[in-house]
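# any chance you could fold what I've pasted below:
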Amino acid sequence: MADPDSRVAAQSGGIDCLHADDDLLVLAKPSGLLCVPGRGPDKQDCLSRRAQQQWPEALVVHRLDQATSGLVLMARNPEAQRRMGRAFELRQVHKRYEAIVAGHMAAPTHGDWAEINLPIAADWERRPLRVIDPVLGKPSLTRWRALAHDESAHTTRIELEPVTGRTHQLRVHLAAVGHAILGDALYADAVTHAQHPRLLLHAAWLAFEHPATGQRIEISLPAPF
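Here you go, the predicted model:
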């Protein structure tokens, strides 16, 4: 097996591969690219198909929103896919994101982690949107901390750690507390949406135990904004 700590300076269909071994791939997804094919001929180009051009056996383990950039893990055999899928379910894969949000967002104690604990449910009349719903929503927890404030732009760069993994969780939670992500076409108001041409949300860090060796793997990718 290849050294699981190695970084692979390779590209497949315009996709950067940060890590490759006999069981796993860690790829850098650009904003605007789907993780898997969508409906219709115009939605067939995606991360998984580009990866399969170089690694035909590559299998999907998890996904990012189309508008989100950053680290995506894929498996190279069904057993690795099964084990890593289970690790995600058990919250044994740790993820951190970076985002730039509207307004001055500050934790009660500067530099410390704070929490957003709001239940999320499907907004059935506006699918695929999600909504905060204290009755029907599933428990949803996001940890966050402020990294920097831009007083002139009235924005905050934050680090995020989703404890649960609900659809659109980070976007819904931040909008719900009044600090929507810049460029968010789904949950931000018109002014915040217009502040950037892309969603300023990036999957910056992954940590997990390798499914074959048990070795801890940590991979980071700086935000491109």
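
# switch to C-alpha atoms for all contacts and neighbour counts from now on
Noted.

# which residue lies nearest the spatial centre of the protein?
For the chain, the residue whose C-alpha lies nearest the mean C-alpha position (CA atoms, centre = their mean) is A203; its distance is 4.3 Å.

# show me what the helix ranked longest in the chain is packed up against.
Residue-count comparison of every helix in the chain, with assignments taken from DSSP state H, identifies helix 78-89 as the longest. Counting by 3 or more CA pairs under 8 Å, 6 or more residues apart in numbering; DSSP states H and E, the packing neighbours recorded for helix 78-89 are strand 59-60, strand 69-75.

# one more, so I can put them side by side:
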Amino acid sequence: MIEEETRIVWRADESAEGERIDKAVTSLDDDWSRSAVQAWIKEGRVTVNGRTVKANYRLEAGDEVIVSVPPVEELAVEPEPIPLDVRYEDEDVIVVNKPRGMVVHPAPGNTSGTLVNALLAHCRDLSGIGGVARPGIVHRIDKDTSGLLMVAKNDLAHQSLAAQLKAHSVDRIYLAIVHGNIPHNRGTVDAPIGRDPHDRKKMAINHKNGKPAVTHFAVLEHWQQASLIECKLETGRTHQIRVHMASIGHPLIGDPVYGPKKNRYPIQGQALHAKVLGFDHPRTGKRIRLEAELPKDMEKLISYIRAENH
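The predicted structure is shown next:
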């Protein structure tokens, strides 16, 4: 079956005034690259107030932008022999420990080097629910977050795992290193998350248009200028831990989006690791709980901070 193109309709507000159309459209979806959007503009797939425009068109408040996203089948997603750190695998599910810096699935303009490319080479039997570009992908973790990710090998497994995520019955525990010494030992951030109205590339606490989001955290180690914390997610919103911790004044170390632009610490990307993943097996119902040790870059960061505190 040939998938139809998707039409995205968006109206520019005052925050988009004067912004280039190619930059603005790219920020509407984390999976779109600037080069892919520029190609869509050349092909006439992007219109403003019903007319085609050039990539350097500057938006005005109130402009109606329509993006005709090409079908996902146009993505040529090829198997690539990229090494995988497999922590569990059977006929239904595979759980991998994703390294920091790896994108989970392909997107227009970025069709290689992703976890999906590696999975297609490792096991060709992945569920088709996610489409051609996202076979087997039930949930995601950010490119610069490391740790455990479960992938469905068939549609039965995909439906079961997706239902468990929706019911909040999947155990997801992360380790993070944040700026500042959190004065208490544990806490909960219960604040809705939605697109930042002032910067569409970011998520933010958004009480008007946000979706419910709850993060429980415990401080494992206090330092003078940083804290090692364990976070347990009730929900799985985009950038949830990063947004929630920044909202209480403790952004993740290495996170240039929600924390300081300059990073003086020895880590590339936010110090966040998906340590524990627990779920009911889709076929047997048996509870599976997996744990992944801290990656070397976070161990190095902890040693660096401990040395600073002596």
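
# list the TM-score for the superposed pair.
Counting by TM-score structural alignment, normalised by the length of the first structure, the TM-score of this superposition works out to 0.86. Behind it: 206 aligned residues with a CA RMSD of 1.5 Å.

# ok, back up a step: quick one: map the residue nearest to the centre of the first structure onto the second structure.
Alignment of A203 of the first structure against the second structure is given by TM-score structural alignment, with A274 as its counterpart.

# now do the helices in the second structure.
Remark: helices assigned in the second structure by DSSP H are 21-26, 34-42, 115-122, 155-166, 240-247, 296-308.

# export those to JSON lines and tack on distance to I229 of the second structure and mean neighbour count?
Compiled in JSON lines, the helices of the second structure are given as follows (distance: least, CA to CA, whole Å; neighbours: other CA atoms under 10 Å):
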{"stretch": "helix 21-26", "distance to I229 of the second structure": "33", "mean neighbour count": "22"}
{"stretch": "helix 34-42", "distance to I229 of the second structure": "35", "mean neighbour count": "18"}
{"stretch": "helix 115-122", "distance to I229 of the second structure": "27", "mean neighbour count": "21"}
{"stretch": "helix 155-166", "distance to I229 of the second structure": "23", "mean neighbour count": "18"}
{"stretch": "helix 240-247", "distance to I229 of the second structure": "10", "mean neighbour count": "22"}
{"stretch": "helix 296-308", "distance to I229 of the second structure": "12", "mean neighbour count": "14"}
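
# closest to G269 of the second structure out of the ones you listed?
G269 of the second structure lies closest, by CA to CA, to one member of the helices of the second structure: helix 296-308, at 10.1 Å.

# D150 of the first structure -> the second structure?
In the superposition onto the second structure, D150 of the first structure corresponds to W223 when matched by TM-score structural alignment.

# hang on, I meant K138 of the first structure
For K138 of the first structure, the residue aligned by TM-score structural alignment is K211.

# how many neighbours does the closest residue to that match other than its chain neighbours have?
Closest residue in space to K211 of the second structure, ignoring its immediate chain neighbours: P192 at 4.9 Å, by CA to CA, 6 or more residues apart in numbering. If you count neighbours by other CA atoms under 10 Å, P192 of the second structure ends up with 19.

# surely H139 of the second structure is in contact with M150?
Yes - taking CA atoms under 8 Å as the contact criterion, H139 of the second structure and M150 are neighbours in contact, 7.4 Å apart.

# so the two - more neighbours on which side?
Comparing H139 of the second structure with M150 by other CA under 10 Å, the one with more neighbours is M150, at 23 against 13.

# please name the residues that touch R83 of the first structure.
Under the criterion of CA atoms under 8 Å, 6 or more residues apart in numbering, the neighbours of R83 of the first structure are P211.

# distance of the equivalent of it over in the second structure relative to H168 of the second structure?
When the second structure is aligned by TM-score structural alignment, R83 of the first structure is paired with S160. Between S160 of the second structure and H168 of the second structure the distance is 12 Å, computed by CA to CA, to the nearest Å.

# please apply the same query to P295 of the second structure.
Taking CA to CA as the criterion, P295 of the second structure is separated from H168 of the second structure by 26 Å.

# and Y258 of the second structure, by the same measure?
For Y258 of the second structure relative to H168 of the second structure (CA to CA), the value is 26 Å.

# looking at these two, which is more packed in?
Per other CA under 10 Å, whichever of Y258 of the second structure and H168 has more neighbours is Y258, with 22 against 14.

# quick one: the strands in the stretch 51-200 of the second structure, in order.
In chain order, the stretch 51-200 of the second structure shows strands spanning 51-52, 64-69, 86-89, 93-98, 146-152, 171-179, 186-190, 193-195, with DSSP state E, counting those that start in this stretch as the criterion.

# out of those strands, which is the most enclosed?
With neighbours defined as mean count of other CA atoms under 10 Å, the strands of the stretch 51-200 of the second structure peak in mean count at strand 146-152, which reaches a mean of 25.

# please name every helix or strand in contact with that one.
Helices and strands in packing contact with strand 146-152 of the second structure are listed as strand 93-98, helix 155-166, strand 272-280; criterion 3+ CA pairs under 8 Å, 6+ apart.

# for the match of D150 of the first structure, what are its contacts?
So, once contact is read as CA under 8 Å, 6+ apart, W223 of the second structure ends up touching G180, N181, I305, R306, N309.

# go again with 6 Å.
Taking CA atoms under 6 Å, 6 or more residues apart in numbering, we find W223 of the second structure in contact with N181.
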